[in-house]
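Enquirer: Here is a sequence together with a model predicted from it:
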Amino acid sequence: MADPRPPSAVSRGAGLAGLAGLLAWLGLAVLWHLDGPYSALVDLAACAVPMIGWSLLVDKVHRYPSTGIDWHAPRPWRETLDTSLTKLAGYWATWAGIAAIYGTFRFYWSGNWVFAMACFSVAAPVMFVGSIAYVLWLDRRLVAPRDGAWAFGAWLTGQDGVERAALYNHLRIWAVKAFFLAFMLAGVPGNFGPFVRNAGTGLFADPVSLANALVGFMFVIDMVFATVGYILTFRPLDSHIRTANPYAAAWVAALLCYPPTSLMGGGSLFDYGVNGRDWAFWFQFHPVLLWSAGAALVVLAGIYASATVAFGPRFSNLTNRGILTHGPYAWSRHPAYLSKNLLWWLTSVPVLTMGSTTDAIRATVLMGVVSGIYYWRAKTEERHLSADPAYVAYSAWMQRNGAVPLVFAWLWGRRPRAAA
């Protein structure tokens, strides 16, 4: 029987190819004890290159109409030169503004952020020079070359015909990339290095060591794929950002979850770990519970990582880069948020505390607030993506057929809506 789901805009194959490359290098890194930050960068490349190859050679995504590229009738470069120069002005001004932000805020030059800034410093001249050839070449083939970058460049140079919607979307897109790519790139060595150093060391000594190692492994996969996704935003890969979320509520909800604006870390407003202990402490004298909890944590972390892998080269927060319907997204519209929050609840067990009953109540309430923020994020994302007919079709199918929505409908005593 044919799959009734709407077709996915994202291929399974690209993500699996990237995963194979990531695992291959990760295995070599463990074998050769390559746990430094540059080895982590190689892991990014090992993930990205197979995804690019699969996308172009197997899926042939460069031929998709959604790229906005017409390969059959490139225009003479003189016809598009003015457009390209205006667009380059828009890009360069955008990057200069991002560089000014990075240089102004001191937290970008401390801790793990320093590594990300060092990478950007090396990449900046390459981007500057490479953008000239890329824009001149691509604009000859774009059906509508006057995009958001052109709108920003035209606005800066006082030209007519600037569409405000395109201009604002361009600024939102680069705000997303500037904020999240710095965070992701800063975090890659911090996940990669400890896993490589500790892999195989007492791995099977106890369920806690095994579970922690496997959960750490899943987060290495997640961080690498997420970072690669923010880098590979190119039209020929059909991985460009169509739209960035225009709603302020979506930005507030997302920024609450990531440093430096996060309110969820230790000592922050929503810190639910005060006077608490983790699952290994509470279940240490109950072997069945210990193994069961460890297994559940690994499964939840696996779902979370697989949700990121499903994006292939298109992962990004606050954006629409194509609608997913495969992998964990065949079960739930928000598998990453659901699995991550369940993992946090099980890891922290907030109803138990080393302090008073008040501490336990406080921790449980704050954990609920954290989950509520992720529910808020999910709803603001649905509002944004609902402007895409493909997402509307997917959401309607999911409401009727998705495993997670059906479970929640059963729990709340609701019947799934019949198909129109």
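Expert: Arrived safely. Residues are numbered from 1 along each chain as shown.
Enquirer: rest of the way, CA atoms for contacts and neighbours
Expert: Noted.
Enquirer: did I read that right, R146 in a helix?
Expert: No - counting by DSSP: H, G, I helix; E, B strand; the rest coil, R146 is not found in a helix; it is coil.
Enquirer: Please verify my assumption that D70 contacts L142.
Expert: Yes - contact criterion Cα atoms under 8 Å: D70 and L142 qualify, at 6.0 Å.
Enquirer: Identify the contacts common to the two.
Expert: Shared contacts of D70 and L142, defined by Cα atoms under 8 Å, 6 or more residues apart in numbering, are absent.
Enquirer: can you give me the strands for the stretch 151-300 of the chain?
Expert: All strands of the stretch 151-300 of the chain, identified by DSSP state E, counting those that start in this stretch, fall at 243-244.
Enquirer: which residue ranges form the helices in it?
Expert: 164-198, 207-231, 248-255, 279-282, 287-309 (DSSP state H, counting those that start in this stretch).
Enquirer: ok, now the stretch 1-150 of the chain?
Expert: Using DSSP H, counting those that start in this stretch, helices in the stretch 1-150 of the chain cover 12-32, 37-53, 77-104, 113-139, 148-156.
Enquirer: out of these, which comes closest to M354?
Expert: The closest of the helices of the stretch 1-150 of the chain to M354 is helix 113-139. By Cα to Cα, the value is 34.1 Å.
Enquirer: so what secondary structure elements neighbour the closest one?
Expert: Secondary-structure packing of helix 113-139 (3 or more Cα pairs under 8 Å, 6 or more residues apart in numbering; DSSP states H and E): helix 77-104, helix 164-198.
Enquirer: One more to weigh against that first structure:
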Amino acid sequence: MNNNKSLPSVNNQWINLLGLCSATITFYCCLKWYITPLVAVLSTLTAYTLPILLLEVLLLKTPYRESTGFSATWHNLSFERIFFKLVGLYATFAMLIFLYWLFPEYHKPFYKDYWSFLIKIAPWAFLISIPYVALVDAKMDDPFDSYWNLGRILCFNRPQSYQGLAQHSLGWIVKGYFLPLMYAELYSKSQTLSITSFSHIFSNINTFFMTGIVILFTIDVLIATVGYLFTLRLFDSHIRSTDSTFFGWFVCLICYEPFYNAILMLYIPKKINFLTGLNSIDHPLLQSIWCGCVLFMLFCYVLATLAFGLRFSNLTNRGIITQGVYRLTKHPAYVAKTIFWWIAFIPLASIAPNPIILFTSILFLIGTTIIYYFRAKTEEKHLSKDPAYVEYGLWMNEHSIFAPLAKHWHFLRYQPPIY
């Protein structure tokens, strides 16, 4: 185990912060210049991504890492191999579009802006994919990847192997499921911010509280959207592996639409929200303390998202993060969000219309805590296939802010699974 003060991390937190600053300035300028919402969102996504890509290439040498699977020499250009890969890639795109059409969930108005986004970027994705696939193919140690195998199958040829196709499918299901959610949320929240009068944020605590929540969640979904868009081997932000367990997927997907909202409505009345909790507190000082605690925990949650940079993604391993809030504890996002939910709903206990509502609300919070605990455990099991995570987990047993508790509560300690 590495006992030094620093553990290797797949990215750099200062570079990620610089990308966020670039995105913030760009979004602010778009608001000032009355740029159309779609162009404003695209510009903000680009402003976040480009500085990080550039600085990671220059400072972290991401294209030259062993984890990219690139060789030191170039392969001879094989038009046949590139053709099969492009067939596999475009067939994957076509399957995602078919699934979007098949499931009624994606016909809801919530996703209409996502379709505008896809139409806007589709021609560019098509054009860029050809030189990108050729470049990556020429540098890969093993150029006969899942795209090549899939392309051969679709062209009625025998593939070299079927083994990588399951991981290929799971990785694209992750991207196909989460990208619409994150982009639609990003567009919606950016629209909210575009009509927000920032000069009146401090006019009253309600405005400050709700604006703070919108800003923090906007940052969260901005980073998540970029993460699902830029899974690029060339920059070492590709998916290295995807969780293949049913339970891992279950505890993850239940935390997102459409499953989460359906469950939430069963336990907590629709009229109860964050503002209800704030206004249920009578004393101004207590209001301020509660508001500060909720926003602080949400801020910690967003810091955990920011730590991923270009590599945010559920259910996948895209390199091990050991910097930022991940130096303080494992799973800081889950810790912060669980505490956030508990604090946010504490005041609601005093205004619950009846004991049943109070009981079901508490039951919901307990269930949420259990779900996030199992999300952490299933992620650990998946990521532990990477030796870098094993080193990180063992290091955190001694250096985490929860290390003193873990000495007594052994379920908090990291135990490498035996495969």
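Expert: Yep, that arrived. Being a predicted model, the structure only gives us computed values, none of them experimental.
Enquirer: re earlier: and the helices of the stretch 151-300 of structure 1, which is most packed in?
Expert: Per-stretch averages of neighbours, counted by mean count of other Cα atoms under 10 Å, single out helix 207-231 among the helices of the stretch 151-300 of structure 1, with a mean of 23.
Enquirer: In structure 2, which residues correspond to that helix?
Expert: Counting by TM-score structural alignment, helix 207-231 of structure 1 falls onto residues 205-229 of structure 2.
Enquirer: Quick check: that stretch compared with structure 1, mean distance?
Expert: Following the fit onto structure 1, the mean deviation recorded for stretch 205-229 of structure 2 is 1.5 Å by mean Cα distance after the TM-score superposition for structure 1.
Enquirer: Next, the residues that contact that stretch from outside, please.
Expert: By Cα under 8 Å, 6+ apart, the list of residues contacting stretch 205-229 of structure 2 reads 45, 49, 175, 178-179, 182-183, 185-186, 189-190, 192-193, 196, 200-202, 275, 278, 288, 291, 295, 298-299, 302, 305-306, 309-313.
Enquirer: Identify each buried residue in stretch 70-78 of structure 1, please.
Expert: Residues of stretch 70-78 of structure 1 classed as buried by neighbour count (16 or more other Cα atoms under 10 Å): D70.
Enquirer: what's the answer for stretch 22-31 of structure 2, then?
Expert: 22-24, 26-27, 30-31.
Enquirer: mean distance, it to its aligned residues in structure 1?
Expert: Using mean Cα distance after the TM-score superposition for structure 1, the mean distance for stretch 22-31 of structure 2 is 2.1 Å.
Enquirer: So which of the helices of the stretch 1-150 of structure 1 is the most surrounded?
Expert: When you average the neighbours per residue for each of these (mean count of other Cα under 10 Å), helix 148-156 leads with a mean of 23.
Enquirer: distance from that helix to structure 2 after superposition?
Expert: So helix 148-156 of structure 1 averages 2.4 Å relative to structure 2 (mean Cα distance after the TM-score superposition for structure 1).
Enquirer: ok and that helix relative to helix 77-104, angle-wise?
Expert: Computed by axes from the mean of the first three to the mean of the last three Cα atoms, to 10 degrees, the angle separating helix 148-156 of structure 1 from helix 77-104 equals 80 degrees.
Enquirer: can you redo the helices of the stretch 151-300 of structure 1 as JSON lines with distance to L34 of structure 1?
Expert: Supplementary listing: the helices of the stretch 151-300 of structure 1 in JSON lines, determined by distance: least, Cα to Cα, whole Å:
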{"stretch": "helix 164-198", "distance to L34 of structure 1": "7"}
{"stretch": "helix 207-231", "distance to L34 of structure 1": "15"}
{"stretch": "helix 248-255", "distance to L34 of structure 1": "33"}
{"stretch": "helix 279-282", "distance to L34 of structure 1": "29"}
{"stretch": "helix 287-309", "distance to L34 of structure 1": "23"}
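Enquirer: Ok, which of those helices comes nearest R12 of structure 1?
Expert: In terms of Cα to Cα, the element of those nearest to R12 of structure 1 is helix 287-309, at 8.7 Å.
Enquirer: so where in structure 2 does the closest one end up aligned?
Expert: The aligned range for helix 287-309 of structure 1 in structure 2 is 284-306, by TM-score structural alignment.
Enquirer: And that stretch against structure 1, how far off on average?
Expert: Mean deviation for stretch 284-306 of structure 2: 1.1 Å (mean Cα distance after the TM-score superposition for structure 1).
Enquirer: same question, stretch 365-381 of structure 2
Expert: Counting by mean Cα distance after the TM-score superposition for structure 1, stretch 365-381 of structure 2 comes out at 1.4 Å.
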